[in-house]
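Colleague: Fold the stuff below for me.
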Amino acid sequence: MEWFSAEGYWLSRLVFQRALALVYLVAFLNAALQFRALIGEHGLTPVPRYLAATSWRQAPSVFRLHYSDRFFATLAWGGVVVSAALLLGLGDVLPLPAHMLVWAALWALYLSIVHVGQIWYGFGWESLLCELGFLAIFLGSDDTAPPMLMLLALRWVLFRLEFGAGLIKMRGDRCWRDLTCLDYHHETQPMPNPLSWRFHQLPARMHRVEVAANHVTQLAVPVLLFLPQPVAGGAAAVIVVTQLWLVFSGNFSWLNALALVLATSALGDDAWAVVLPVSPPAELASPRWYEVLVTVVAAVVVVLSYWPARNMLSRRQLMNYSFTPLMLVNTYGAFGSITRVRHEIVLEGTSDPDPGPVTVWLEYEFKGKPGDVHRRPPQVAPYHLRLDWLMWFAALSPAYGRPWFVRLIGKLLQNDPRTLALLRHNPFPDEPPANVRASFYRYRFTDREQRRRTGAWWEREYVGEYHPPTSLSDGSRT
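Modeller: Sure, this is the predicted structure:
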């Protein structure tokens, strides 16, 4: 079928596949290093409990066949190895059916992890990786012609990612419409990075320009992705610049990385030939069975797109929602509302068994989220610190922490090594604290003069008690 092949996208497909393999590698590494403390058999929200309370239909996962921490670790590290092999191009030495099976195995495995990850995996970059991982199965290998239908499907994902985010902003917080959201966002986002302080110091006029440019990029530019080259490539380049701006200004897990990966598929080989001195094979053939299969998958994507398209047109637009358990065609969006004030939960412990007014409390320090006011916010993304991220949500509302917060305190009271591995500093290295409490603070970025005078990145103000002093005898170990 002559219309099947996309001439001029062989390099674009190669870059997309290698970049997606890199994101997969980070995601599986993230799961392997953090799962025991978060969702392991003795974690904050154990997988076995979750599996017992849900069905196959609600959460399809290979872990319904068997779960143990050792089994999870084996599969997660296996995902790291396979992702690394695909990143190095080893998958392209396989015949096309085997190549597709390897990508399918990665997709099924990561989908299985997401479905048992519970609240820790409930964000848009997880469903986006699952959707892209599914489409990657059908992109073909080096010796097959890039399928135009799958490349269009990738542009449809990028369109929904950007346009959905733009719509939810315009329908959501008023500050997006009056161009003032970035007066607050760089300071109050879930996890600032080393440059967030500097972005926050930009003049108000520059913040207005940032917001206006965001609206153009998310509401106008995505439409151009479906036009012929070089217009589609130009639109993708604009999205790349915008996503890099977001990368420089904050830590958003691998969300921006996946947006960049998506944009690479729309650039075309002419853009990549400048930096990649690689030429496609002289002849690219696509087996008939493969062409039929890709066509069927594309038809399924079209049918399943009804719900995300209807959602974008709805006044009650959902954000980051999957309409099917397999997460094949999802809806996306971010920061429909902006937090004006930053609150942080600060965990503290003491060796005093009967704390009083003169008790000395020592603070636990997290790897990513603000704590010590003199510590510059670190660069974490595309790696994702799941506990740090959920601590931000728990500060917004105790409801976010209800499934796990008390259990976290119990783990600190036991000096649980797996939980402590998620933290940057444990003030009780020799023996567990007698009591742990959580205090509530308001955090603000310092201004330039304060930064010069004190060396602090933040100033903070005590608001009140978030969780009272708790000991093991209070029954917090669950």
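
Colleague: For the rest of this, base every contact and every neighbour count on C-alpha atoms.
Modeller: Will do.

Colleague: isn't there a helix covering residue 424?
Modeller: No. Checked against DSSP: H, G, I helix; E, B strand; the rest coil, residue 424 lies outside a helix; its state is strand.

Colleague: how about this one, so we can line them up?
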Amino acid sequence: MRWLTDPGYWPGRLIFQRGLAAIYLIAFLCAVGQFRALAGERGLTPVPAYLRRVSFRRAPSLFHLHYSDRFLGTVAWTGTAVSAAVLAGLADAVPLWASMVLWALLWLLYLSIVNVGQVWYGFGWESLLCEAGFLTIFLGNARTAPPVLILWLLRWLLFRLEFGAGLIKLRGDPCWRDLTCLYYHHETQPMPNPLSWYFHRLPKPLHRVEVGANHFTQLIVPFGLFAPQPYATVAAAIVIVTQLWLIVSGNFAWLNWITAILATSVVDWRALGLPVSSGPTGDPAWHQALVIAVTVLVVVLSYWPVANLVSRRQRMNASFNPLHLVNSYGAFGSITRTRYEVVIEGTADPDPGPDSEWREYEFKGKPGDPRRRPPQFAPYHLRLDWLMWFAGLSSLYAEPWIVPLAEKLLMGDRATLRLLRHDPFPDTPPAVVRARLYRYRFTTWHERRETGRWWDRRLVRDYLPPIGLRSTVGVTR
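Modeller: Coordinates of the predicted model:
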């Protein structure tokens, strides 16, 4: 059945697979560096306690068999090594079945981490990586021509990702409809990057053009992905350019990177007038049967995301099955007008008063010191920093992991401190810590020249009252 494969997508498949392997590599390195402190045996939200509440059926994971920080390290480092090997070309150097085993192993290991990661892994790009990773198992390698059905399933994934994001905006915050959302977004987005200050200071008419271009890219262009070539390639190119614009204007972990990588699978290099190596054109019958079976599975599972797309109560980033297959996606259905940041401080004074010296903990990515320029860290994902942004949005209560975080700082926990940029108590842990809520805004051009500050901040109120190790841990506001 020659119609099931198309050698013209050979370069696109190669770029897509290597790009996805790079994303896997970053994702596993995030787990290596952060998971133990966030959700390990003594983490902020320990996995063992979570597994006692959640069944394997609800959250399939290898860690239902056994969890320890050492085993988590084994899983994460194995994923790191395998993704690095695939990135280097191992999956193309082995037989097809072995290539599928490598990709299946990456999917299984990462799914196991996601399904026990709790709030720290509750981001849409986690499900996106799981879904893309599952489809890639069946995409073949250098020994076979690219299977057309899987390529179309990748287009379907990219369509849902872009169109879902466009619809949630159109149905959500009215600033998307009056084209004013970017008056605020560059300043209030979760993790600004080094250029976000400059994007925020662009003229307002240009911000309106940005929003209009976003609507065109997410609501019109996705339909072009299903058009004949070269129109599908043009649509993919528009998606890639848009994602590059988002990459230079903010830190969104690997969301924009994987979206651009998905778009490369749509590109027909013959439409660009470039030579395409003929390579092997055969595809084993057993592999073709698997491709057809996976296609039927995705078609059946697509009922739920399609129903979500047409629903007036569209959900963002929803998974409809525990394997994170055929999900719904979306981002920024509402835009924050004012930026609030939770700043954690400590003091060596066991009975702090008005004259006590409080020192701030500095995070790696989130705004803190107003003089510090927003850093670039995407596609790496600083999970605690992202959750601190959500904490700033909580107006009525402290996030449940805030008190455990404060306790870790009071104990001088090394794993937790490694998540931070600066520990103001390098010798002895503080006696008391507190959290305060500040309003942050980007400085103006004049303020920037006069003070050297990127941010202006004003104290709003206490977020977490001063607590020591002997304090009651059930602290809420």
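
Colleague: for structure 2, longest helix please?
Modeller: The longest helix of structure 2 (DSSP state H) is helix 10-39.

Colleague: Return the mean post-superposition distance for that helix against structure 1.
Modeller: Average distance, helix 10-39 of structure 2 versus aligned residues of structure 1 after superposition (mean CA distance after the TM-score superposition for structure 1): 0.5 Å.

Colleague: swap in stretch 75-82 of structure 2?
Modeller: Looks like 0.6 Å for stretch 75-82 of structure 2 (mean CA distance after the TM-score superposition for structure 1).

Colleague: Which secondary structure elements does the longest helix of structure 2 sit against?
Modeller: The contact analysis (3 or more CA pairs under 8 Å, 6 or more residues apart in numbering; DSSP states H and E) places helix 10-39 of structure 2 against helix 69-87, helix 124-136, helix 255-264, helix 414-417.

Colleague: Mind giving me the packing neighbours of the second one?
Modeller: In terms of contacts (3+ CA pairs under 8 Å, 6+ apart), helix 124-136 of structure 2 is packed against helix 10-39, helix 96-114, helix 148-171.

Colleague: let's go with 10 Å and repeat that
Modeller: Identification of packing neighbours for helix 124-136 of structure 2 by 3 or more CA pairs under 10 Å, 6 or more residues apart in numbering; DSSP states H and E yields helix 10-39, helix 96-114, helix 148-171, helix 255-264, helix 285-301.

Colleague: Turn those into a markdown table, columns for distance to residue 389 of structure 2 and mean neighbour count.
Modeller: Shown next, in a markdown table, are these (distance: least, CA to CA, whole Å; neighbours: other CA atoms under 10 Å):
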| stretch | distance to residue 389 of structure 2 | mean neighbour count |
| --- | --- | --- |
| helix 10-39 | 16 | 22 |
| helix 96-114 | 21 | 21 |
| helix 148-171 | 20 | 22 |
| helix 255-264 | 17 | 23 |
| helix 285-301 | 33 | 14 |
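
Colleague: for those, which one sits closest to residue 197 of structure 2?
Modeller: When those are compared by CA to CA, helix 255-264 sits nearest residue 197 of structure 2, at 19.3 Å.

Colleague: Have a look at how far, on average, that closest one is from structure 1.
Modeller: Superposed on structure 1, helix 255-264 of structure 2 shows a mean distance to its aligned partners of 0.5 Å (mean CA distance after the TM-score superposition for structure 1).

Colleague: Over in structure 1, find the residue span that helix aligns onto.
Modeller: Across structure 1, the stretch matching helix 255-264 of structure 2 (TM-score structural alignment) is residues 255-264.

Colleague: what do you get for stretch 364-380 of structure 2?
Modeller: With TM-score structural alignment as the criterion, stretch 364-380 of structure 2 aligns to 367-383.

Colleague: The strand ranked longest in structure 1: average distance to aligned residues in structure 2?
Modeller: Determined from DSSP state E, the single longest strand within structure 1 is strand 458-470. Strand 458-470 of structure 1, aligned to structure 2 and superposed, deviates on average by 0.5 Å (mean CA distance after the TM-score superposition for structure 1).

Colleague: and that strand, what does it pack onto?
Modeller: If you count contacts as 3+ CA pairs under 10 Å, 6+ apart, strand 458-470 of structure 1 packs onto strand 342-350, helix 405-413, strand 435-445, helix 448-454.

Colleague: what residues are up against residue 258 of structure 1?
Modeller: Going by CA atoms under 10 Å, 6 or more residues apart in numbering, residue 258 of structure 1 touches 16, 19-20, 23-24, 125, 128-129, 132, 158, 243, 264, 382.

Colleague: do that again at 8 Å, thanks
Modeller: Residue 258 of structure 1 makes contact with 20, 23, 125, 128, 129, according to CA atoms under 8 Å, 6 or more residues apart in numbering.

Colleague: Repeat that for residue 264 of structure 1.
Modeller: Residues near residue 264 of structure 1 by CA under 8 Å, 6+ apart: 12, 15, 16, 236.
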